[in-house]
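>>> with the input below, show me the fold.
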Amino acid sequence: MREDLLDLPVRSALPALTRALDDHGTAVLCAPPGTGKTTLVPLVLAGLVPGGGAPRRVVVAEPRRIAARAAARRMAHLLGEPVGGRIGFTVRGERRAGPATVVEVVTTGVLLQRLQRDPELAGADVVVLDECHERHLDADTAAAFLLDVRAALRPELRLVAASATTDAEGWARLLGGAPVVEARSVTHPVDVVWAPPERPVRPPHGLRVDPVLLEHVAGVVRRALRERTGDVLCFLPGVGEIGRVAGLLGGPEQLGAEVLQVHGRAPAAVQDAVLAGGTGPRRVVLATAVAESSLTVPGVRVVVDAGLAREPRTDHARGLSALTTVRASRAAGRQRAGRAGREAPGTVYRCWAEADEARLPAFPPAEITVADLTAFALQAACWGDPDASGLALLDPPPAGALAAARAVLQATSAVDEAGRPTERGRRMARLGVHPRLARALLDGAREVGARRAAEVVALLSEEPPREYGDDLAAAWRTARRATDAYAARWRAEAGRLEKALAAVTTPDEPATDAPDRRHSPTDDVVAGLVAALAYPERVAHARGGGSYLMASGTRAELGEGSRLRSAPWLAVAVADRPVAAASARVRLGAVIDEETARTAAGALFGEGEEVHWSPERGDVVARRVARLGAVELASAALTAPDGALVRAALLEGLRREGPGLLRWSAEGTGLRQRLAFLHRVLGEPWPDVSDAALLARAEEWLGPELDRARRRADLERVDAGAALERLLPWADGQAVRLAELAPERLEVPSGSRIRVDYAGEQPVLAVKLQEMFGLQETPRVAGGRVPVLVHLLSPAGRPAAVTADLASFWREGYRSVRAELRGRYPRHPWPEDPAGATATRRTNARRA
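All right, here's what the predicted structure looks like:
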């Protein structure tokens, strides 16, 4: 045993932790990075170190495979023995544990599988949920299941929620008032150097990171090597960015340091070399968030933080799930900076401005609030809680996301209408992959054989490297002959899936070692069928120019130069939708035909009458249509469409084009203006006749016309004015007052009946000046409430004056008008006293 094992800082907290577990059975352990919570605590709880107490079997759950392997190797190294003895690990596709194992490190996904198979978790005495602060969905789910086990089956099972930084009080409440035990560490100071880019950097979106930022990060790494001693740990969001920065840094000769890459896809040998520490030249370790808290990288004195992270996002409406690049939270920044001070004073170079720090989110979101919940929903259903309402979770699953997940499970026959798991669903859950991929494996194996289906599903479970291309079948062929780390993992996963499939196959099912419906299908056929079975709503039909329409209704685009662009049908395996983009981008797809699309997405097939208003044609379109989701397969015109559907289509046309689609005569327009005036001045019961109001009540005032109409031309013949009369307040008798309150014409002193214009805010009476002689009071409408605005016209019909007060005009304004116009129109009367004169429509000459 290593002599320094018991000198780890977490040792001071162990007595309190042991008492908490003995008294309460649960505890929350808060221990900063580097204190030994992942290595010493499990050994003490298992009784493998002096003073550790009685022997117990301990299961440690880590959120990542790389962390699980590393933790097991570290503990075995401290005990001076190989992995697989008393210390073991199990991750998907790899197990190094045996009968003698007393501390087993597993991923949270593996732990969930065990709980579903054996809810009592037989043989385990203590479960340590490590890195709880990262709020991974599997970890939250495992905690909820374990609390159920303690409550109903095994109250003696001990449970520890361990984290570097976490919501300790929240976890304590969740664990039934568990004691919080804190471990203090001897922290080393970390200097912060703010190193923002000098050039503008575009914000990240989707998986895209501005190359300008990556060039800057590489420059900051070189600066750190010049200014500081020790190894450099550089945080980047993903594997692609790690590769690009590694290329920018160059080899050891130019850089003066060895460049290593740490991420979930890195070969195990490289991971081991990084975590073992360096004895030679300086090292630059380029890492994803996996190195924030799960792993200790010895020798690091400098951290370069690009300030970015990857988080899952799900577009439930379009059925697209993907990782997206975001600004890392302040909590993540603290975790990353702390890696520089694990062993000695250090420095962190932050590649953003100090002023931006306050605008960063405080913590990353819990995965349950942003991720695809299909796998979670199946886990909950198989656990016996389909709506997850009885699970002890720090954050409840969003209702919309859970409903979308349930819809996927029902479509794949994994659950019934009540959300309870079917036998098929239980088998899908035992395969250890996403339910979509489980469906593809089960159904695909019957068509193309177990091995080939397993190989394609393995490709889909971990997306191939970008250099494999966007053609799934071609990527499959590449993986078969490749010798890189991805190909090795792919082969192992394919083998695991084939064995898992054999374990869940029932005796009455057809054998899955050979296809029974197709004869030696090609790689393209197999890849397309399996991908379409996994993502039936993503089968897509060509629209031309590399554009496709998926069955979900989302458009998708292929990249320039893709060999898939000539395919009439695609099974889209991987796609993302950039921010503000109208179409998704196809990252990985396979060529299929219509028969395969209909086989895989049969639940989306529908046939029936479609009657709608076509904006392109500006008319009603009535057809019998066969569809695969949003994709139209065939259509034929309907000669006698359903009247209710036609009526609905016509109403849609009215809503799109407005009441102007109808025929508005001068009388109809006038009536609408008069009603609008009365509604504005008097209110109810006079109707609102604005466009929005008329469209809202279209069935009420256009009912008979809509019943008779069949197309646009029928609407264009409708007399809107006559129909509008149906909205008059007939019921209370007010309709008969229309002519009184808003007369269409007013009689003036000359005897003429002049039309009133209600189009403006105030009614207008445009009349020749001579016809108004002798009238002192301005005409009023709306029961005397509103004076009309009188436009007094010259004999030629041009405005001479405008007034709402005739008496005042005769006294003060008429004289100047008379002086101006009398000489121009001498045949018309211009009396000095218009108020006492006789109104006339005639000229002086005709009167003589």
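>>> going by C-alpha atoms from here, please, whenever you check contacts or count neighbours.
OK.
>>> so who does the spatially most central residue of the chain touch?
Nearest residue to the geometric centre of the chain (Cα atoms, centre = their mean): Asp315, 3.2 Å. Residues near Asp315 by Cα atoms under 8 Å, 6 or more residues apart in numbering: Ser321.
>>> what's the separation between it and Ala322?
Plainly put, Asp315 is 9 Å away from Ala322 if you go by Cα to Cα, to the nearest Å.
>>> got any residues that touch both of the two?
With Cα under 8 Å, 6+ apart, Asp315 and Ala322 have no common neighbours.
>>> helix or strand for Ala487, which one?
helix 485-504 (DSSP states H and E).
>>> which other helices and strands does that helix contact?
helix 423-430, helix 450-461, helix 472-481 (3 or more Cα pairs under 8 Å, 6 or more residues apart in numbering; DSSP states H and E).
>>> for comparison, sequence B:
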Amino acid sequence: MARLESPGVGRLVPAARRAHPGHGRLRLRAGPGRPVTHRSGTADADAADAALGRLPVREALPALLRALDERGAAVLCAPPGTGKTTLVPLVLAGLVGDGQPVRRVLVAEPRRIAARAAARRMAWLLGERVGGRVGFTVRGERQVSRETVVQVVTTGVLLQRLQHDQELAGVDAVVLDECHERHLDADTAAAFLLDVRAALRPELRLVAASATTDAEGWARLLGDGGEGGGDGATAPVVSAPGVSHPVEVVWAPPARPVRPPHGMRVDPALLEHVASVVRRALREREGDVLCFLPGVAEIARVAGMLAGLDGAEVLQVHGRAPAAVQEAVLAGTDGGPRRVVLATSVAESSLTVPGVRVVVDCGLAREPRMDHARGLSALTTVRASRAAARQRAGRAGREAPGTVYRCWPEAEDARLPRFPSPEIAGADLTAFALQAACWGAPDASGLALLDPPPAGAMTAAREVLTAIGAVDAAGRATERGTRMARLGLHPRLARALLDGAREVGARRAAEVVALLSEEPPREYGDDLAGAWRTARRGGDPYASRWRQEVRRLERAVTAGGTGPGPSAAASPGADGDAKDGDAKGDPAADHGRRTGACTRSDDAVAGLVAALAFPERVARRRGERAYLMAAGTGAELSEGSRLGGSDWLAVAVADRPVTSASARVRLAAVTDEATARAAAAALGSDGEEVRWAEGDVLARRVSRLGAIELVARPLTAPDPALVRDALLEGLRREGPGLLRWSSGAISLRQRLAFLHRELGAPWPDVSDAALLERADDWLGVELGRARRRADLERVDAGQALSRLLPWATGDAGRLDELAPERIEVPSGSRVRVDYGEGQPVLAVKLQELFGRQQTPRIAGGRVPLLVHLLSPAGRPAAVTADLASFWKDGYRSVRAELRGRYPKHPWPEDPATAEPTRRTNPRR
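Coordinates of the predicted model:
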């Protein structure tokens, strides 16, 4: 792997100094026909000049440009604060420096807040407003113009553009920023871009940029996937020097152990400790404090604990925070109070929070996980990686020396994972699978990915896509699937939007889908229809974003010709020829037309759209707050939920605690059986069901919706083959004890087990497992006649078991010889042999064996019987497997003990020569 270290190039080419004395600046190239102007006069111009001159990444620019000229792709490793996000795109576009032609550059950021911030920073450096030569596009917001040369987009927007225009016409270079975070969209975009370079646009330049990353892996990927053509070549790695400001590490673990994160749960004791560390940092250090927490709920709790801080303002930054709040945090303060910024991982990279000199790191992060068995996806709390910890610490040293307080023991630091887990390893891959199918790689095997998608997750994703009509049987994207991919939604939500618009109109479908695409705040409640009404009248930031997304989705649907307006939706035949790919005869659409889309209440519409998005989560009540979802997972409502008492729910958001068998309903809508059956028609089944249940054969005709039983009627003449399978299942569950085992049958089984143990073949194994495995061989006739448990209980197990005897070899006739049921003793009695367990036992009165020297042996003389010598009262007096030795050594003590107790019985001096007897001595 080629690693290029730039020796430094001094300054970028200076422009002519301004007339104002003492103000030099780096050369900024003006657009055609327009001068370079700074929006706030000389002060801002000087600040921009100074900022450009301080960015350390400038020293790596010659090496980076040379690598791109020679190979067309490169990996840029630049620590936080070096300018990789702001200066590099400007240089690649030719807006800074001399000698570079003006090019169009796309910069892909993993988050909307980072995309907006990067665009504003670059525009400020150019002395312009966003939307001029630097613009941005994120979901629901776009500020670009015909003059835009550098456009910052989210990775999701980049994917949409690639699907619409694979050649990326007019784009000369793409920068994938913060690729170390391993978001699925970023990995997918990188794979598509490498395809574009290899097949369509070899001149397209590609930069993978990050502060901490697997540089070797990315270099191999970019080398093999680009012009290298898979020849093992690697892309150059260019490293930029870091900011010189040192960051002191202070280890601040809790005084007492805290419970590790469990699912979404974070120990409240850790949050209390983090709040105390923030207070400590404010006392011990100068400057603003940036505190990293895993999620919005934890931020809110810590903010509550910090309420009333003297001389400090507490701010919250996360993906759901209002844009105005985000911008205020990034703008900093000028002489105002100190700030405590509580943030999720959105503040790890691509952002500089002015004034921050202290970082408090709780050491936790959130990663997506998919429970494919239950169809539930959720975020889970994990320990942050060492790479993330370095990124977070770097926030404190962006502008001056700083300090990071790490809320875990120093000894645990080395045990942290090196990098974050790639999202592709544990996330829901449905959207990825659709993107890959639309790209022409249904199984994703031909895509250049650092980590391949798990086979099980891809199979589950394809099943979902097939069910919603997005891919065909071969996994290729259908016309409908292509349209879904271009909506900028998860395929499930795209299905709900397209099909819902046909039933209830584009506007109402878009409103509900917008709620599902970004989960409403927890204070909106768990009732989807209620949250919908709250968002309509709300003036909070979420409601504002929701309305913006509604407008985008409504335009997307109506522009594609899917959704008739609300009035047309209620009219039969309004769908025309369904040229958008929605097949006629769709059960949900037919149901919508029958019930009259225009007259539906908000509750009914919310239930329908949620059921269309998550058909396997339609749920039927089975208790006060308990429900069963069609996927087979139980679900529970929270205490006091207004959804309680509803017979049917369409569950939109649910998670399952690790220790719980049931999922917790976070957001759902009331629905009815007809809507559930229409939306989840693919899960419906109607057929004969014959199985072993509740201790007997249950034969019914059952209509089901997945795991939910809708209607059941008894079957009078069930299929005999199904009955036989049910009986076998009963035998497997309850064992052969279901049959009638007489004493003779038990004895026969014990004798056969003894012979199999001692002699092996051809004597059969008659253990429970073996008998069940060979049920056809010995129970075939009886199983063919039986219809229920009572029939099995009448089966003579001994008669059936005799079919397993080795008749074919002739050994069956030797059964009584090798394992006799009874043994004749010297007294003439025929005594039963007990083959129960271990060595066979012969229990006989001592007097009946007088005169017998040798112990009886069976199994062809291989196995001596274990003789239990009984007293006259039938109680064991001695146990031996060697009669001769007993008569010689053991008999005297037994005689001495029992002769006085049983005087009527003979106790000869020499039992070996005495007459055996079953009787007492004659009276004298």
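>>> and the residue nearest to the centre of the first structure, what pairs with it in the second structure?
Alignment note: Asp315 of the first structure maps to Asp371 in the second structure; criterion TM-score structural alignment.
>>> now which residue in the second structure aligns to Val574 of the first structure?
Checking TM-score structural alignment: Val574 of the first structure goes with Val653.
>>> next, count neighbours for its match.
21 (other Cα atoms under 10 Å).
>>> name the element Val348 of the first structure belongs to?
Assigned by DSSP H and E, Val348 of the first structure falls in strand 346-350.
>>> comparing the very next helix or strand once past that strand with the second structure, how large is the average distance?
Under the assignment DSSP H and E, the closest C-terminal helix or strand after strand 346-350 of the first structure is helix 374-383. For helix 374-383 of the first structure, the mean deviation from the second structure after alignment is 0.5 Å (mean Cα distance after the TM-score superposition for the first structure).
>>> which parts of the stretch 701-848 of the first structure are strands?
745-747, 753-757, 764-768, 780-781, 786-787, 789-793, 799-803 (DSSP state E, counting those that start in this stretch).
>>> including distance to Ala20 of the first structure, could those go into CSV?
Formatted as CSV, the strands of the stretch 701-848 of the first structure follow (distance: least, Cα to Cα, whole Å):
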stretch, distance to Ala20 of the first structure
strand 745-747, 94
strand 753-757, 88
strand 764-768, 89
strand 780-781, 87
strand 786-787, 84
strand 789-793, 89
strand 799-803, 92
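>>> just send the ones you listed back as CSV, with mean neighbour count too.
Below are these laid out as CSV (neighbours: other Cα atoms under 10 Å):
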stretch, mean neighbour count
strand 745-747, 14
strand 753-757, 16
strand 764-768, 21
strand 780-781, 17
strand 786-787, 16
strand 789-793, 21
strand 799-803, 16
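>>> any idea what Leu612 of the second structure aligns with in the first structure?
By TM-score structural alignment, Leu612 of the second structure lines up with Leu533.
>>> okay but that match is in contact with Ala600, surely?
Yes: applying Cα atoms under 8 Å, one finds Leu533 of the first structure in contact with Ala600, separated by 4.9 Å.
>>> just to revisit the earlier point, tell me the contacts of the match of Leu612 of the second structure?
Contacts of Leu533 of the first structure (Cα under 8 Å, 6+ apart): Arg436, Arg439, Ala440, Asp443, Gly444, Ala600, Ala601.
>>> do the same with Val91 of the first structure
Arg65, Ala68, Arg69, Val106, Thr107, Val110.
>>> which of the residues you listed are buried? Put it as a ChimeraX command.
In ChimeraX, a selection of the buried entries from those looks like this (16 or more other Cα atoms under 10 Å):
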select :65,68,69,106,107,110
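>>> mind checking the SS state of the counterpart of Arg283 of the first structure in the second structure?
Structural alignment (TM-score structural alignment) places Arg283 of the first structure against Arg339 in the second structure. Assigned with DSSP: H, G, I helix; E, B strand; the rest coil, Arg339 of the second structure falls in the strand class.
>>> can you give me the neighbour number for Arg339 of the second structure?
21.
>>> likewise for the one 5 residues further on?
Look at Thr344 of the second structure: counted by other Cα under 10 Å, it has 22 neighbours.
>>> residue contacts, it?
Phe292, Leu293, Pro294, Gly295, Val296, Ile299, Val317, His318.
>>> Gly319 of the second structure versus that one, what's the distance?
To Gly319 of the second structure, Thr344 of the second structure is 8 Å away according to Cα to Cα.
>>> the second structure: which residue goes with Ala644 of the first structure?
With TM-score structural alignment as the criterion, Ala644 of the first structure matches Ala721.
>>> what comes up buried for the strand or helix carrying that match?
Using DSSP H and E, Ala721 of the second structure maps to helix 720-734. Across helix 720-734 of the second structure, burial judged by 16+ other Cα under 10 Å covers Leu722, Val723, Arg724, Asp725, Ala726, Leu727, Leu728, Glu729, Gly730, Leu731.
>>> same check, this time on stretch 133-151 of the first structure
133-150.
>>> what span of the second structure lines up against it?
Counting by TM-score structural alignment, stretch 133-151 of the first structure falls onto residues 180-198 of the second structure.
>>> ok, stretch 106-117 of the first structure next?
Stretch 106-117 of the first structure corresponds to residues 153-164 in the second structure, going by TM-score structural alignment.
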